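Enquirer: Predicted model follows, preceded by the sequence.
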Amino acid sequence: MPAVTVQSTLELPRVPMPDPETTPQRPVRSVTTAPQGFEGEGFPVRRAFAGVSMRDLDPFIHMDQMGEVEFAPGEAKGTAWHPHRGFETVTYMIDGRMEHQDSHGGGGVITDGGTQWMTAGSGILHIETPPEALVMSGGMFHGVQLWVNLPRANKWNPPRYQSIEGPQATLLSSPDGGALVRVIAGDVAGHQGPGSTFTPVTLIHATLSPGARLVLPWRPDFNALMYGLSGRGAVGPDLRPLDASQLAVFGPGGALTVTAAERPDSRTPEFDVLILGGRPIREPVAHFGPFVMNTKAEVMQAVEDFQNGRLGVAPADRLPHTTPGEELK
């Protein structure tokens, strides 16, 4: 994985080991396997949150693992122009490149450990599509898109766009150097990630060497989820097995534990996991397509506003997508 790496994790700040006497480890409440699906114009995804209670996910709404897939020339696909309202989209590119453009002036290329953090707020149009050169050449594509809910008080905030380049992530290591911890947003043991969020959340990509163990201090008022990106290992104090494309939901406590398998699978020698959590919003959720509001009436208003052009206008120099003539339908 070409997401940000270092030559020696021993040169990085260490995540201190939480005191087991005062900081109980969070038990694993469930492990689910993400089913396969397709998104946008047909690129393959894993629906990471399928079958998990919204109560366990709050403040998160939806997460897709995009790929990991090797596109042949002409195969790469993205999305058409489409609207959002009421939440934030977080696109983390592990491998490959994705172009973003929105009706509020945000845009750029997300690549190799970079993150796009887009606050849809009161409403926005955007597109995510592979660059033309990638479509022509083909190549590896692997990323994650996460939807973070906004509290009622922030759903009508003006749209905002953050581009977080891979090298901006805060890099830490486990005490023995066996794990590389990339903090994209939130705080880990006093080390702050670069992402700015309305809803308090922590987002981490960790890579563990074979047999390595990582124990992270975790805010007791946050929920806690861990998703296997590649490789295999175990999570929690009882070493519950976790493989690629599986999601672990943790119970209460002050620390998270993940251990990489001693004998990795044949495809990758390391165990890569996405670790995320946030302070639950505990408000009603009305979710329909690209709109996440508090009531059905608000969702219906969002649909009407989109149909009447009140969620923004795609710029004159808008990016094309791979199925011409279908945008904004």
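Expert: Looks like it arrived, so ask away.
Enquirer: CA atoms for contacts and neighbours, from now on please.
Expert: Will do.
Enquirer: Let me see the ranges of the helices in this structure.
Expert: 54-57, 132-137, 296-307 (DSSP state H).
Enquirer: and residue 247, which of those helices is closest to it?
Expert: Ranking these by their distance to residue 247 (criterion: CA to CA) puts helix 54-57 first, at 11.0 Å.
Enquirer: Contacts for the closest one next, please.
Expert: Here helix 54-57 makes contact (CA atoms under 8 Å, 6 or more residues apart in numbering) with 49, 61, 223, 225, 249.
Enquirer: Pretty sure the third one sits against residue 248.
Expert: No: Residue 223 is beyond contact range of residue 248, at 11.4 Å (criterion: CA atoms under 8 Å).
Enquirer: okay, pairing it with this:
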Amino acid sequence: MRKIKKKYKATSAPIADLITYRALPTREVEYIDPFLFLNHHGPQTYKPKNNGLPFGPHPHRGFETLTFILEGDIMHQDTGGGKSVIEKGGVQWMTAGSGLIHAEISSDKFKKEGGPLEILQLWFNLPAKHKMVKPNYIGLQQDQIPTATEDNGNVKVNVISGKWGDVQGPIDSLGGIDMSSIELQKGGTFTTTVAAERNIFFYVVRGKVNVNNEPVEKLHLVEFEQDGDEIKVEALEDAVLLFGHALPFNEPVVAQGPFVMNSEQEIQEAFRDYQAGKMGSWHE
């Protein structure tokens, strides 16, 4: 079994009227290569006639984002031509690459009617060789995400990228990242193996689980040692996890605002390119 190195509680970091917990980075943990950032928005309920999500047009370069819509919806638009409304149970995977401008706001329907909202956004680094790839966006509704089951259906694995058993995720990760969200009913268990040299991303969104015989509550990120390959999880309550793994890139990470590159010089270049309109121009 892999030993647990440390458990980190996500810190409260509200954005406007949006309840937000940040699991990465915090004062205790900067990143788990190549996993850079996780914001957990909600859970909360919006009243009718609300302003929705506050993420208007902003640029990105040098990494990828994966957004999980557990409740509510997101209307996405970007200067690469991506546009969609993804609803409960769906995901968005955006490769910022060489750079684009995007907005992530609530649909007109959600702003009019309100309702529950819980959304998580995870950032993955891109290896240096892929930092400047052409931007790309993929939006998947719940019924487009393949699932695997464990423990007689008590555990449901939504496979986003990489493989889980015989189930292949629909997204081909440039960084070789395997990523799933996992729903467990109380008492449900699963065991999986991850090669010791791969870093694991393990975040408890809801509920409480035992992982390798240690209890972990919701809003906690687990960092593992790189010493074994077995991960055993048991749900102490109904629970939802984000679970992924990847080989670390072991490259310098220089992050400033919306850009993640390998050097300060590349960051300055990103700001210049954005100001020069090279990431596209925004039209509502």
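Expert: Yes, it's here. In this text the structure is predicted, and so the values were computed from the model without any measurement.
Enquirer: Of the contacts of helix 54-57 of the first structure, grab the buried ones for PyMOL.
Expert: Applying 16 or more other CA atoms under 10 Å to these leaves a buried subset, and the PyMOL line that selects it is:
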select buried, resi 49+61+223+225+249
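Enquirer: Which residues are in contact with the residue nearest the centre of the second structure?
Expert: The centre of the second structure sits closest to residue 122, judged by CA atoms, centre = their mean, with a distance of 2.4 Å. With contact set as CA under 8 Å, 6+ apart, residue 122 of the second structure has these partners: 35, 36, 37, 38, 39, 65, 66, 67.
Enquirer: Just give the nearest non-adjacent residue to the counterpart of it in the first structure, would you?
Expert: Correspondence of residue 122 of the second structure to the first structure, assessed by TM-score structural alignment: residue 146. In space, not counting the residues next to it along the chain, residue 146 of the first structure is nearest to residue 63; the distance is 4.4 Å by CA to CA, 6 or more residues apart in numbering.
Enquirer: Could you check how many residues crowd around the one you found?
Expert: By the criterion of other CA atoms under 10 Å, residue 63 of the first structure has 21 neighbours.
Enquirer: is it true that it touches residue 148?
Expert: No: Residue 63 of the first structure lies out of contact with residue 148 (CA under 8 Å); the separation is 9.1 Å.
Enquirer: Count residues in the vicinity of the nearest residue to residue 207 of the second structure once chain neighbours are set aside, would you?
Expert: On the basis of CA to CA, 6+ apart, the spatially nearest residue to residue 207 of the second structure that is not a chain neighbour turns out to be residue 239, at 4.2 Å. Other residues lying near residue 239 of the second structure total 23 when counted by other CA under 10 Å.
Enquirer: per the alignment, residue 239 of the second structure corresponds to what in the first structure?
Expert: Counting by TM-score structural alignment, residue 239 of the second structure lines up with residue 271 in the first structure.
Enquirer: picking up where we left off before, hmm, which of the contacts of residue 122 of the second structure are the buried ones?
Expert: 35, 36, 37, 38, 39, 65, 66, 67.
Enquirer: Can you find the partner of the second one in the first structure?
Expert: Spelled out, it's residue 36 of the second structure. The criterion is TM-score structural alignment: under it, residue 36 of the second structure has residue 61 as its aligned partner in the first structure.
Enquirer: Tell me which residues touch its match, please.
Expert: Listed by CA under 8 Å, 6+ apart, the contact partners of residue 61 of the first structure are 54, 146, 147, 148, 149.
Enquirer: With residue 172 of the second structure instead?
Expert: Contacts of residue 172 of the second structure were listed using CA under 8 Å, 6+ apart, and they are 161, 162.
Enquirer: related to what we said a few turns ago, how close does the match of residue 36 of the second structure get to residue 90 of the first structure?
Expert: Using CA to CA, to the nearest Å, one obtains 12 Å as the distance from residue 61 of the first structure to residue 90 of the first structure.
Enquirer: between those two, what contacts are shared?
Expert: Taking CA under 8 Å, 6+ apart as the contact criterion, the common neighbours of residue 61 of the first structure and residue 90 are 146, 147, 148.
Enquirer: So which of those residues sit within strands?
Expert: Per DSSP state E, strands hold the following members of those: 146, 147, 148.
Enquirer: Number of residues surrounding the last one?
Expert: Residues within reach of residue 148 of the first structure, counting by other CA under 10 Å, total 28.
Enquirer: Where do the strands of the stretch 151-284 of the second structure begin and end?
Expert: 155-161, 163-164, 167-168, 178-184, 189-193, 199-206, 208-211, 214-217, 220-224, 230-235, 239-246, 254-256, 259-261 (DSSP state E, counting those that start in this stretch).
Enquirer: before we move on, back to that, relative to residue 209 of the first structure, which of the contacts of helix 54-57 of the first structure is nearest.
Expert: Ranked by distance to residue 209 of the first structure (CA to CA), these are led by residue 225 at 20.4 Å.
Enquirer: Wait, the closest one touches residue 248, no?
Expert: Yes: in this structure, residue 225 of the first structure is within contact of residue 248 by CA under 8 Å, at 5.6 Å.
Enquirer: on that earlier part again, contacting residues for the residue nearest to residue 207 of the second structure?
Expert: Taking CA under 8 Å, 6+ apart as the contact definition, residue 239 of the second structure lies against 183, 184, 185, 186, 204, 205, 206, 207, 208, 209.
Enquirer: Pull the number of nearby residues for the last one.
Expert: Going back to what we said before, that points to residue 209 of the second structure. Residues near residue 209 of the second structure, counting by other CA under 10 Å, number 27.
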